[in-house]
Every structure is written in C-alpha cells, then in structure tokens.
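In: coords please:
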Amino acid sequence: MPLELVTLRCLKDNYAYLLHSDAGTVLIDAPEAMPVLTELEARGWGLDAILLTHHHDDHIQAVPEIVAATGARVIGAAADAHRLPPLDVSVAPGEPLEVLGEPVHVIDVSGHTVGHVAFHFPNSAMAFTADSLMALGCGRLFEGDPATMWDSLSRLNALPGDTLICSGHDYCTGNGAFALSVDPDNTALQDRLSAIAEARIPCAPATLEVERATNPFLRPAALAPTLGMAGADDAQVFARLRRMKDDF
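Out: Sure, this is the predicted structure:
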C-alpha cells in the first residue's frame, strides 16, 4: 500500500513533505518547524526521521527544533555532510536505503548545489526532488553547471511517468510565465496553468508525465526549433533555456 503523503507549505514558498505508514512517519526537508510540528500533533503522529535533500538554509534550518521536539533521526548525503546538520545516517547515491519499510533510491541530482540528492520511493511512486526538478522548472545553478544539471534531470526523467514529483518550492507563477514565453502553443501547459490559477490542482506535487508535457526544461528537443537550435543536442538546448530563465 502506498505511503500516505502530506504536503506542507512553509516559509514564503517552500514545500516540506510528511510520509506516513503503520511503520511510522518521516519528513522530507525542514524549512520551518511550526507547520511540521502542528501537523504532527493534529494527526497524532510522532516523527522517526528527517531526510535532507541539500544544504540550503531554507531546507535545513528547522532541523534542530524538530529533532528537539520529536527525537527524529537525520538522514542526508555523505558528500554534503560537512554543511548539513549532524547526520545520524549518511547515504550516497546508489547505496541501499530503507525508509518506513520501503526501499529508497538515493539519486545524485547535483546542479543547483553539488551533493544535492533526490529520494525516490519506487513502491509508492514518489520522488522528492527539492530544487533539482521543480514544478514547471528547475533550480538555479548556484554550484553546478548546465551539463551537470542536465545529467541530473535526465536521471529523474528516466523514472516511470506516474512518479509523483515532490519539489521544493511553489515558483509556479514565475516558472509558468517563462514556460509560456518559450512554449506558447502548448495546450497541456495552458491547461495546467489555468487549473493552478483556479486552485483546481496544486502547483506541486505533479506526476513526471505532467512535467514532461509542460516543463520546458524537460522539453529541449521540442523547443529547439523555436529557439533557432534545430539539430542541437538536448544539453545545449537546456543550457540556453537555463540562461534565458536566469534573465527572464
């Protein structure tokens, strides 16, 4: 049976996620303590672990307060351990990990930062991608380069289409406006943005299939002719799109 997913709005535009089963409860990223602790109390849940995707403050700053309140273990990337809160469990991409009785695939999604990881729960068809693959976009390249980020997005794009992509922020207004600027005739994109604006669907999470149809950073081959780059490889087109978004 798939894990129960609860999406939490934190800070100005962050998402954090609770996963729950009979085996317990875990949190993905810790932007802000109050929404997490309030939700746990309302549901009568404890907290067994916090999984951290990367070191930016708006994903880790509430770890000490939440750990103090719940006793949760902290799990994060070994490569990023020097700038994460103290880890109880260090993991590396490709190493086995089990959470709430399910196997978890740790995926290297460097680009936004070096050492950023995503957590893929294949049995429950969920991937927690934080600031790598985002709703209608991808993260800025603060530490990596376009080739690195394209490799990361390609790894995520290889997951099954029904995988729920649980990303780190609601940037749908800006991401959606940029997507429309480069892909104006995309009816799937138009429909998704209309549904988000009318609050009929959330900005995130969304399935990978939906992201493939509407997210310009997963559509370089389709957008290459529009950008005057027919025949260019996908990584080159992605790099152009990322520069355009930076200047948008």
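In: CA atoms for contacts and neighbours, from now on please.
Out: Fine.
In: so where do the strands sit in the chain?
Out: 4-10, 14-21, 24-28, 49-51, 73-77, 89-91, 97-99, 102-108, 117-121, 126-130, 133-134, 137-138, 164-167, 206-207 (DSSP state E).
In: packing partners of the fourth one?
Out: Helices and strands touching strand 49-51, as assessed by 3 or more C-alpha pairs under 8 Å, 6 or more residues apart in numbering; DSSP states H and E, comprise strand 24-28, strand 73-77.
In: and for comparison, fold this next one:
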Amino acid sequence: MPYTGDVEPGGPADTRELPQLTIRKLAVSAMHNNVYLLTCRRTGEQLLIDAADEAGRILELVRSGGPSLGTVVTTHQHWDHVRALPDVVAATGARTVAGAEDADALPVPVDVRVGQGDTVAFGQITLDVISLRGHTPGGIALAYADPGGPAHLWTGDSLFPGGVGNTKNEGQSFASLYADVTTRVFDVYDDDTWFYPGHGADSTLGAERPHLQEWRDRGW
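Out: Next up is the predicted model:
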C-alpha cells in the first residue's frame, strides 16, 4: 500500500520506503501523538523520534525495523512526547538527543544536546537539526535531504498542517516560532518537502506556504 501518513492510536504503523531510508509512523495515546522510526536501509541502524507513550508498542515497532535502536531524539520537552522515554531508553540502551534548552526538562539524562546547524547521524543517514523556538525554548526539527527526491522534515509540535504549534501558554512566543518556521523552514526548503508533525496528519510545505500571511495576521 502507498504511504499516506494516516495512522490511528492502537492501529498499525504506516511505512514509507525511500531509496536509503525507511520511515515508519505510529500513533499512540488519546492525544494522537506520532512516533517515527527511521531505519538506514544500508546498515539497519535505527533512530526513533519522540518516545511519546505506550513503550510496549514502540518497542514492537523497533523490533519490526531491525534488531536494535541506537538513538532516540526528542523534539521538545512537553510531557506528552516523553512518557515512554525512560522505558524505551532502559530497554534499548539508545543514546538520547534533544535541543540544548529543553534537555534538562526531560525525564532521562540527555547524551547529546543539539541546536541550529548541528547534525544527527545513524548508519549512513545524516539529519540536519533545525532549532524552532517558541513552542518550547529548545524545540527542534530534523531534516533529511533525500538524494533521490524531496526533503523530509520531522517538526514535532512546531509546525502542523494549518499553522505553527501552540504559543498561548506562559513562556511561549508566537513571534519567535513564526520567525523560525518561516526563515529556517519555508525560506530554505522547496514546496515538495514533506513534513511529519508531532500529532495528526502530514503535509507538504507547498500546501501550507500560501497561508503563511494568514497565520501571521491571526497570531497563531
């Protein structure tokens, strides 16, 4: 079946095969958190994005992709994205990666603290780190430059179909998040770039770009 990105909590993962990378997307919890497992097709090494909840299902997903998990990246510190992190790390021994400004708020020690311009590598795959400040101080996205096609972005709760992430709570900033999303994502990547958010459905930058001014005018 072709990849759609439409997954439901309790349901099966959806799988996308790129020439060098396999992407698996799983929905967990009543909050419809997305968990992403990336597998280097040449080496079998794996990286997980956001151990959000339901550690048992996440570990089953890891086993479906390969024998081990080397890295867990957390896109931001919010509780709904880290509930399974201690159990997944304990079961796999994976190194932990997070944005430097969010790292101390995570429920496990962070091995690698990253920011804008850094990279995270596993197997023969390299992901670029994009710092997106405003939903949390240390929120990050990850970008994969597929040599055979469009780029792929994992945006956490900083970018969704229809707008940027929530910035209505104390300590959050719409101005900061909007500025980072426009200058570091939309000004850098092409319209065919596919992005995978922390909840719900995927989208492309081309589908969202015409609405940027609308987002700015409404302030969310």
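In: using a markdown table, lay out the helices and strands packed on strand 49-51 of the first structure together with mean neighbour count.
Out: Formatted as a markdown table, those follow (neighbours: other C-alpha atoms under 10 Å):
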| stretch | mean neighbour count |
| --- | --- |
| strand 24-28 | 21 |
| strand 73-77 | 23 |
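In: output those strands as CSV; include the columns distance to residue 9 of the first structure.
Out: Shown next, in CSV, are those (distance: least, C-alpha to C-alpha, whole Å):
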stretch, distance to residue 9 of the first structure
strand 24-28, 12
strand 73-77, 21
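In: surely residue 83 of the second structure is in contact with residue 50?
Out: No: applying C-alpha atoms under 8 Å, one finds residue 83 of the second structure not in contact with residue 50, separated by 9.3 Å.
In: contacts for stretch 161-170 of the second structure next, please.
Out: 134-135, 157-159, 173-174, 177-178, 181, 201-203, 208, 211-212, 215, 220 (C-alpha atoms under 8 Å, 6 or more residues apart in numbering).
In: in helices only, show me those residues.
Out: By the criterion of DSSP state H, membership of those in helices covers 174, 177, 178, 181, 208, 212, 215.
In: how much space between residue 104 of the second structure and residue 97 of the second structure?
Out: For residue 104 of the second structure, the distance to residue 97 of the second structure (C-alpha to C-alpha, to the nearest Å) stands at 11 Å.
In: quick check: neighbours shared by these two?
Out: Counting by C-alpha under 8 Å, 6+ apart, the residues touching both residue 104 of the second structure and residue 97 are residue 110.
In: how near is residue 56 of the first structure to residue 66 of the first structure?
Out: Taking C-alpha to C-alpha, one finds residue 56 of the first structure at 17 Å from residue 66 of the first structure.
In: between the two, which has more neighbouring residues?
Out: residue 66 (20 against 15; other C-alpha atoms under 10 Å).
In: so between residue 83 and residue 50 of the second structure, which is more surrounded?
Out: Legend: neighbour count by other C-alpha under 10 Å for residue 83 of the second structure and residue 50, higher for residue 50 (27 against 18).
In: neighbours of the nearest residue to the more buried one once chain neighbours are set aside, how many?
Out: Leaving aside its sequence neighbours, residue 50 of the second structure sits nearest to residue 74 (C-alpha to C-alpha, 6 or more residues apart in numbering; 4.8 Å). By other C-alpha under 10 Å, the residues close to residue 74 of the second structure number 27.
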